[in-house]
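**Q** how would this look folded up:
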Amino acid sequence: MDLITTHINADFDALASMVAAKKLYPEAILAFAGAQEKNLRDFFSQSVEYLYDFQRLKNIPFKEVKRLIVVDTRQASRLGTIAECLANPGLEIHIYDHHPANPGDLRGNVEHIRPVGSTVTIFVDLFRSREVTLSPQEATLLAMGIYEDTGSFHFDTTTPEDLQAAAWLLERGANLHAITQFIAQELTSTEVTLLGELIRSATTYTIQGLDITVAKLTIDSYFDGFAMVVRRFMVMENLNTLFALARMGERTYLIARSRIPEVNAGEIVREFGGGGHASAASATIKDLTMIEAEEKLIQVLHKQIRPQRLAGDLMSAPVISGRPNITIHQAEELLNRYNITVLPVVDENHRVIGLISRRVAGKAAQLGLQEQPVSDYMSTEFATLTPMATMGDIQELIIEHRQRIIPVVDGRNGELQGVITRTDLLNLLVNDPSRLPRNLYSEQLPSSERQRNLQNLMVERLGRRIVVLLRTIGEVAEARKYHAFAVGGFVRDLLLHEKNLDIDVVIEGDGIRFAKDLAARLGGEVRVHSKFKTAMVRLPDGLKVDVATARLEYYDYPAAMPTVELSSLKLDLYRRDFTINAMAVHLNPENFGLLVDFFNSQNDLKDKKIRVLHNLSFVEDPTRIFRAIRFEQRMGFAIGRHTERLIKNAVRMNLFDRFFGYRFFGELQLMLNEDNPLPAIRRLAELGLLPFLHPKLRMDARLENILSEAQAGLAWYHLLYLDKPCRPWLVYLLALTATLKGEEVKTFCARFEVPVRIRQALLREKWAAQQAATSLRRHAPTSNSGIYHLLADLGPEGLLYLMAIIRKKAAKKSISLYVTELIDVRPEISGHDLKNMGYQPGPRFREIFDQLLDARLDGKLRNRKQELAYVRRHFPLTAGSPPDSAESGPAPPPGNCRPGSPEPGTKP
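**A** Coordinates of the predicted model:
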């Protein structure tokens, strides 16, 4: 017989590869070597299509296996009891695998082994060349394998072939909603608990300049959802590497994940007898305790992690340079303006022909040679490196040959690419991550402060209370010998004469200690966020002061969460999103009110331009694109041409697959919560960003009309001055997703990690509104009670969304009637009244209140007396009931009991 199998603890790539192999070996039997991962078992519990194709191991005569087809592994140790087949005489082995080679790997008579992100990709390539047909269900399953093993194309092991394979499967009907259902799962309560324990146990080690996180936990028995918990931890904390140890029963399990090439998870885990690839690997550790396993892991990490630093990665670019015909005076100006010590001199082809230092230029000027060309005095004896040069090459030139600066040049044409200085090397050697490129927009980002005192403006615009608070902040900082600055939007709006009491303070010093001092001085409360070295001080009068330690943020890869290190004010301002938000005001007594503007921010404020501070701003943090659009539309500014080009470039690069969904959703909420978010939504469409929210979103005439109707509905609702709060952003979000189906909205919520409470509200209001819209289009209710019951399940947001998607005037009038008159109608009598009349609490109470409500809605009953008479007439009591005392009792206030419900505290 022919037998198809895979490794124990099979995942979707293993399952899909087995099903794919069955297409090539139709007579073969399918059998798992052991248990499957939890999400795979969940899949089988909901989809039995493939379940019955698999045989139990106990029913397979291993000695009769003549051909063994192994997928997604080639390690005999991972085949469980099926490894018995390997002793069969004349056994033919066919292997399909994408993992790196390991000592002791099986050798096959037929081998299809390639370093791609998923074994399924190998099968898809074979199917394409052999023109194998697939059903949509098969295509969906195979796509699940690719999505899981490439981390939805986030893992470094992802290759162009994986993307091409997924595209081919989509062409054959692969269902992305089904993929999302099983690949991106919500955590159970148990998994959430374990996630909390894992986070609390985490320790970060710095090895070879890299942050390596190790976490561990102990569980009484085996728990197969551990891999999902590890994956969620990595996403939540935006970790580049994570090694998780779990003691379950008598064994210790290791799961390794890595996003960076310097840390190969597969190689590290193989030291424990496990397997996997560079991005994801796992092992079962039998003979070590948790402590021993952790100690060995740390040793292995130190042994395995050897990051290769190349000149192209370390160099500063673009380079400040000069031509050979500039004068000594001009060279000295460049050196001083950009605060550099050596100026490369380049020819017309941008090839380096010399170097002139600040010392040489200064001495030449002292000797009266200011007008002489630099070509006369530049140094022409220097070495260059290519971008592929190693750290050893760099150290040799700077340390051994004492070369102050190394030009990095293109190896083909000698064109200058960047420079590496002694300071760059020193920063690297002392493991200081606070290296920041010098002014990337050299002329636009002058290094000298532009000083202007705003004290009078502060007194005029802020009022005495806020000015006194700011002076107190300065005094508290001065007592600690810290420097305090008001920064960001507070300064921007002060210069724009806009009211803004959101006070952000940056401290050059210990921000958390300062916040505690300020709270003690003013009698406030402190909330500390130690990880980001920030704090919030809430004052007795309700004002809040956000405090941050002066810092820079650097990003390890595009769209990463920032790593925070101590730094100076200038570097703190440099990390801001836009130039208009990169100003500060001194608060210390000596310099109170002095404006700090390193980056020509005032000019951009005057020109009403939104500009980023450096070219990689949107690459580092794509959420800034949403913020740029929001500021542009709210403030009536325009995004600068260069900045808009950078936005379009970020969209083309499709950086949005590597992001924290909840951060984007937060920005979207803020955008939709603006007084008029429609221009911002149109701008999103113009820049090609609506498909990022969902592939089916397009700004067509229908969506434009729904959004406009939603805006009109909100304006109408606010004019009613009702006491029922309405969330405008949710109304706009419902309108924005009006063209999406329920499952597509779920996909949107999962993609953007929408909080459960909001997700439930969104789906509930959307579903209820669609149901009501269908009824209103078919046959609108003619009675008030009919209108009430049709719309009773909708909140204010759902009602306004319903008005936006309904076109019939009669239907709109019905909704308006419900909102303005019917929604608060209640019977006047209560459950106490019914009990006093002799009725016993029970299901009959609901029937009575339902009928009373309908009669009140339809105008058949107008007061309490009529309600009591209605009850006696339609719900007569049996003989021997207690005397009626309802009319003589005090009437409770209307609305104290929900229609159709018994009195609180009584059983229905």
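**Q** every contact and neighbour count from this point should use C-alpha atoms.
**A** Fine.
**Q** mind checking which helix or strand the closest residue to Thr623 other than its chain neighbours is in?
**A** Nearest residue to Thr623 in three dimensions, chain neighbours excluded: Phe664, at 5.7 Å (Cα to Cα, 6 or more residues apart in numbering). Using DSSP states H and E, the element containing Phe664 is helix 661-672.
**Q** hmm, who's touching that helix?
**A** Applying Cα atoms under 8 Å, 6 or more residues apart in numbering, the contact partners of helix 661-672 are 623, 626-627, 630, 677, 680, 728-730, 732-733, 751-754.
**Q** closest to Val585 out of the residues you listed?
**A** Arg627 (23.0 Å; Cα to Cα).
**Q** can you report how many residues neighbour the closest residue to the closest one other than its chain neighbours?
**A** In space, and not counting its chain neighbours, Arg627 is closest to Glu667: 6.7 Å by Cα to Cα, 6+ apart. By other Cα atoms under 10 Å, the residues close to Glu667 number 17.
**Q** separation between Glu667 and Thr623?
**A** Applying Cα to Cα, to the nearest Å, the value for Glu667 to Thr623 is 7 Å.
**Q** again with Val342
**A** As for Val342, its distance to Thr623 is 37 Å (criterion: Cα to Cα).
**Q** how close does the closest residue to Pro725 other than its chain neighbours get to Ser357?
**A** Closest residue in space to Pro725, ignoring its immediate chain neighbours: Pro796 at 7.7 Å, by Cα to Cα, 6+ apart. Distance, Pro796 to Ser357, using Cα to Cα: 69 Å.
**Q** can you check Asp13 too?
**A** 59 Å.
**Q** more neighbours: which of the two?
**A** Neighbour totals were compared for Asp13 and Ser357, and Asp13 leads with 27 against 21 (other Cα under 10 Å).
**Q** what are the buried residues along the helix or strand hosting that one?
**A** Using DSSP H and E, Asp13 falls within helix 12-24. By neighbour count with 16 or more other Cα atoms under 10 Å, helix 12-24 contains the buried residues 12-23.
**Q** before we compare anything, build this one as well:
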Amino acid sequence: MTQEFHKKAIQHPIFELIGEASSEIGVNSYVIGGFVRDYLLNRGTPKDIDVVAIGSGIKLAEKVASKLKGNPQVTVFKNFGTAMIKTDDLELEFVGARKESYNRGSRKPVVEDGTLEDDQNRRDFTINAMALSLNKANYGQLVDPFDGITDLSKKTIRTPLEPGITYSDDPLRMMRAIRFATQLEFEIELKSLQAILENKDRIKIVSKERIVDELHKILASPKPSIGFALLHQTGLLPLILPELTALQGIEEVEGQRHKDNFWHTLEVVDNIAQTTNNLWLRWAALLHDIGKAPTKRFHKKIGWTFHGHEFVGSKMVYKLFKRLRMPLNDKMKFVQKMVLMSSRPIILSENHVTDSAVRRLVFDAGEYVEDLMTLCEADITTKNPRKQKKYKNNFKIVRQKIVEVEERDHIRNFQPPVSGEEIMKTFNLSPSKEIGIIKDAIKEAILEGEIPNEYSAAYQFMLKKGKELDLIPIDDEKE
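**A** I've put the predicted structure just below:
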């Protein structure tokens, strides 16, 4: 690739402006890292641009901002020696070239000013260490001391320096290696893979938030199973998500075997990645079977069972989220709900689909019924074409039933046609258990199809139920 080709990467006016600003304050500057990598991979033009200055990155950022229209704000991070400018649709980060040294108890380096070579040495992978010059003398020249461009063509993840040192110094790089291998569908160099295995326990010094950030990116990839298989292969997975590795393996008793629920789970995650970008639904797919390890039992008459694994799994979701310092809010509750209900549509699809069963499914899933169906369809991993066709057709029937029932009965996000206040007013009641009994009875009658989801029918049913409880409507008392 010629210098003219590389110049095309930096044809946006911002790069020439940065070059001018660099010249005016007497420093050399380079665009480095992900921008260069993604351009060379034809992954589009990244909006995040990292610029390294051989000198003060903060001073360069301030000079660049003064030359931009509107004088955008410079956000300075003095502790890190970096500065950021947001302009138009670009996010520019400036850093002074530096060299780093580490002590074993922390992944936070001791930082000193350095050369471009020092800065490239500290980069995590060769494909992230490539730089393009923004300097007048050699504008657009590729500076690639570790032959990252060859690694790009060979689809290889390799560290610039000895991998054991790279991963021991900053163990998050082990997660990043696996994440890049997943996102780009690259291979991790064998020597590097072995170094991750040898340094896996060093992951314990990395914050849970950083680990989860990498897990999110792996899950958001087109084929997440690549990452989780590598986490498993390198011994990182049991240190991060032991609930998943507990699913691995096949047991056989008296000639009866169960499937390997770990590899099944990875298939489900890949399936769902083809149909949705919803990160939390992908998390639900990853965790949908975690309750199977603690509930696995063998019975002579019926073989292997996993009774109640959905309920147990939904409880495990909370503990897992809490341990990894993930949000314990509506996102966690959504994943719990998906795990808890993950078998419901499957059971429906295997039996005759009754209207009342569909009403209950829609009532319990509420606004997430579509997500639940997407999860269950992703759960079809059989390699038998006849069975696969049958399951998919059955889910189509369930989906059609959901549409029909919802159009007729309006169960989704159900609100009872008769409120508790109206029940109290009708029977002249203060808050009491009778109100709850009547409300539940109305709900059950609607779900079972005994009455339509309409006010008049529900009101008449309320009067009937009140009579059974020896309650007298106020109007009757007047008579």
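**Q** specify, as a residue range, where the helix holding Phe664 of structure 1 falls in structure 2.
**A** Mapped onto structure 2 using TM-score structural alignment, helix 661-672 of structure 1 covers residues 208-219.
**Q** how far apart are that stretch and its match in structure 1?
**A** Taking mean Cα distance after the TM-score superposition for structure 1, the mean distance separating stretch 208-219 of structure 2 from the aligned residues in structure 1 is 1.7 Å.
**Q** buried residues, stretch 197-208 of structure 2. List them.
**A** Using 16+ other Cα under 10 Å as the test for burial, stretch 197-208 of structure 2 gives 197, 199-200, 202-203.
**Q** Phe94 of structure 2 touches Lys59, doesn't it?
**A** No - using Cα atoms under 8 Å as the test, Phe94 of structure 2 is too far from Lys59 to be in contact (9.1 Å).
**Q** which strand or helix spans the aligned partner of Ala535 of structure 1 in structure 2?
**A** In structure 2, the residue paired with Ala535 of structure 1 according to TM-score structural alignment is Ala83. Assigned by DSSP H and E, Ala83 of structure 2 belongs to strand 82-87.
**Q** what's next to that strand, contact-wise?
**A** The contact list for strand 82-87 of structure 2, computed with Cα under 8 Å, 6+ apart, reads 57-58, 61, 65, 72-77, 91-96.
**Q** so which of those residues comes closest to Val418 of structure 2?
**A** Nearest to Val418 of structure 2 among these, counting by Cα to Cα, is Glu91 at 53.9 Å.
**Q** how near is that closest one to Tyr139 of structure 2?
**A** Going from Glu91 of structure 2 to Tyr139 of structure 2 by Cα to Cα gives 21 Å.
**Q** ok, now Arg359 of structure 2?
**A** 66 Å.
**Q** of these two, who's got more company?
**A** Arg359 (23 against 19).
**Q** ok so the more buried one is a helix residue?
**A** Yes - with DSSP: H, G, I helix; E, B strand; the rest coil as the criterion, Arg359 of structure 2 is located in a helix.
**Q** my read: it touches Leu447, true?
**A** Yes - here Arg359 of structure 2 reaches Leu447: they are 5.6 Å apart, a contact under Cα under 8 Å.
**Q** joint contacts of those two?
**A** With Cα under 8 Å, 6+ apart, Arg359 of structure 2 and Leu447 have no common neighbours.
**Q** what about whatever residue of structure 1 lines up with Ile18 of structure 2, distance to Leu343 of structure 1?
**A** Alignment note: Ile18 of structure 2 maps to Ile473 in structure 1; criterion TM-score structural alignment. Relative to Leu343 of structure 1, Ile473 of structure 1 is positioned 42 Å away (criterion: Cα to Cα).
**Q** wait, what's in contact with the closest residue to Asn500 of structure 1 other than its chain neighbours?
**A** Closest residue to Asn500 of structure 1 apart from its sequence neighbours, by Cα to Cα, 6+ apart: Phe490 at 5.9 Å. Applying Cα under 8 Å, 6+ apart, we find Phe490 of structure 1 in contact with 500-504.
**Q** now the lengthiest strand in structure 1: which residue numbers in structure 2?
**A** The residue-count maximum for a strand in structure 1 (DSSP state E) belongs to strand 210-219. Strand 210-219 of structure 1 lines up with nothing in structure 2 when matched by TM-score structural alignment.
**Q** how many other residues sit next to Tyr554 of structure 1?
**A** Other residues near Tyr554 of structure 1 number 18, with proximity taken as other Cα under 10 Å.
**Q** map it across to structure 2 for me.
**A** Correspondence of Tyr554 of structure 1 to structure 2, assessed by TM-score structural alignment: Ser101.
**Q** so that match makes contact with Gly114?
**A** No - between Ser101 of structure 2 and Gly114 there is no contact under Cα under 8 Å: 11.9 Å.
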